[in-house]
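Novice: curious how this folds, go ahead:
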Amino acid sequence: MAKAPVKAKKKAKKVVSEGIAHIQATFNNTIITITDNQGNALSWATSGGSGFRGSRKSTPFAAQVAAERAGTAAKEFGMQSLHVNVKGPGPGREAAVRALNAVGFNIHTITDVTPM
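Specialist: Modelled structure (predicted):
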């Protein structure tokens, strides 16, 4: 006798309306991680992972592309508004925040959390 095929249950997609965008801008790369309010990562992107290599990773345009990629992935979770934490002295700080705004997020606060 043949066994009946086992149906896998569909995993319910997480719906999050508000989250936190962590932007780490170093002199060599920019890392954007978007989390829920508890700190669980929903999406992330880097300048290097977006196809930029060498000195082009540290440009504001590379940070903009990475922020757009992370933002569109977070939009799939139903996210609409963000609190932004920016860390580091890199050139991609402002470009990443502007790109998240351009994706369509309502940005509540922008906080500089660079350690001193």
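Novice: C-alpha only now, for contacts and for neighbours.
Specialist: Fine.
Novice: strands along the chain, start to end?
Specialist: Here the chain has its strands, by DSSP state E, at 18-25, 30-36, 41-46, 81-87, 106-112.
Novice: quick one: closest of these to residue 61.
Specialist: Closest approach to residue 61 among those (CA to CA): strand 30-36, 10.5 Å.
Novice: report the distance from the closest one to the chain centre.
Specialist: Computed by CA atoms, centre = their mean, to the nearest Å, the chain-centroid distance of strand 30-36 equals 4 Å.
Novice: another for comparison:
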Amino acid sequence: MLSAVPRQVIRATSTRQIQSVANTRYYSSGKDSGEKDSNTTNSESDDSSKPEGAEALMSILSSSPTAASSDRTTSASSKGNSAALILETLTKVTDRQQQATSRTANFLNSRMFLGGPGSGRAFLGEPQPCSHNLHIHASMNNTILTLTDSNGDPITTQSAGSAGFKKAARSGPEAGYQAMAKLIEKVEEKNVQIQTLHVLMKGLGPGRDSAFKAIRAKTNWDIKRISDTTPIPFNGCRPPKARRL
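Specialist: As a prediction, this is how the structure comes out:
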């Protein structure tokens, strides 16, 4: 707040001290280091006689005594202009801080991030569950798809092997695409209404991305979340012995 006041204004008013009245910082003129001001000591002893707010700033700046040196003497009109400039600058800074605080409060209380008024759900908290979950297990040998409800109970399942692919072809991208197409047909036959969908992908097989592309191409399901549940070992089981050829 204090850095917003130009140095020329501080020199013009010969300000030396910073006082605080009613939680408002303002500049007040003072004597040199060798001189003493009786008014300052009286005001420090009696806090009730201090004015408050903007009136305190105007009264102190307008009644500030000039320095003993002739180079530092200024007219009363220049002091009034300097006091008004300082007061205007401090008022703008205070208004800016109040606006930033109100914007932060409105952001945290918004319906988008808190899930509605009074819900107490923070925007960094746990997201709301979706109506259905789709598990895509893409291994190096097969692609297995499972559709469940919000509680995790399975509704239908489909794999690349049951879609007609055999042996090494079960892990290919085409097998994952056709397996998802079969799963979509089963969902339509059972007349399952999918409102929001959470896609959980496990494994790094070739049918991983092709199965997801089939969802976007053949359905209009509202995908709210996409998660990767591939397990990552962190100094876990001992790896198998290296193969010797």
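Novice: superposed, what's their TM-score?
Specialist: The TM-score (TM-score structural alignment, normalised by the length of structure 1) is 0.80; 100 aligned residues with a CA RMSD of 1.5 Å.
Novice: just to revisit the earlier point, mind putting the strands of structure 1 into TSV with mean neighbour count and distance to residue 93 of structure 1?
Specialist: Shown next, in TSV, are the strands of structure 1 (neighbours: other CA atoms under 10 Å; distance: least, CA to CA, whole Å):
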stretch	mean neighbour count	distance to residue 93 of structure 1
strand 18-25	24	6
strand 30-36	24	8
strand 41-46	21	13
strand 81-87	21	7
strand 106-112	13	10
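Novice: columns distance to residue 59 of structure 1 on top of these, output as a markdown table?
Specialist: As requested, these are exported to a markdown table (distance: least, CA to CA, whole Å):
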| stretch | distance to residue 59 of structure 1 |
| --- | --- |
| strand 18-25 | 10 |
| strand 30-36 | 9 |
| strand 41-46 | 12 |
| strand 81-87 | 16 |
| strand 106-112 | 20 |
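Novice: quick check: which of these is nearest to residue 69 of structure 1?
Specialist: strand 41-46 (6.4 Å).
Novice: okay, and the closest one goes to which residues in structure 2?
Specialist: With TM-score structural alignment applied, strand 41-46 of structure 1 matches the range 154-159 in structure 2.
Novice: same thing with stretch 66-73 of structure 1?
Specialist: By TM-score structural alignment, stretch 66-73 of structure 1 lines up with residues 179-186 in structure 2.
Novice: give the buried residues for that stretch.
Specialist: Within stretch 179-186 of structure 2, the residues that count as buried by 16 or more other CA atoms under 10 Å are 179-184, 186.
Novice: what's in contact with it?
Specialist: Applying CA atoms under 8 Å, 6 or more residues apart in numbering, the external contacts of stretch 179-186 of structure 2 come out as 143, 145, 156-160, 162-163, 211, 214-215, 218-219.
Novice: mean shift between stretch 173-187 of structure 2 and structure 1?
Specialist: Its aligned residues in structure 1 lie a mean 1.2 Å from stretch 173-187 of structure 2 after superposition (mean CA distance after the TM-score superposition for structure 1).
Novice: could I get the full set of helices for structure 2?
Specialist: For structure 2, the helices defined by DSSP state H occupy 7-12, 38-45, 53-62, 76-108, 111-114, 173-190, 207-218.
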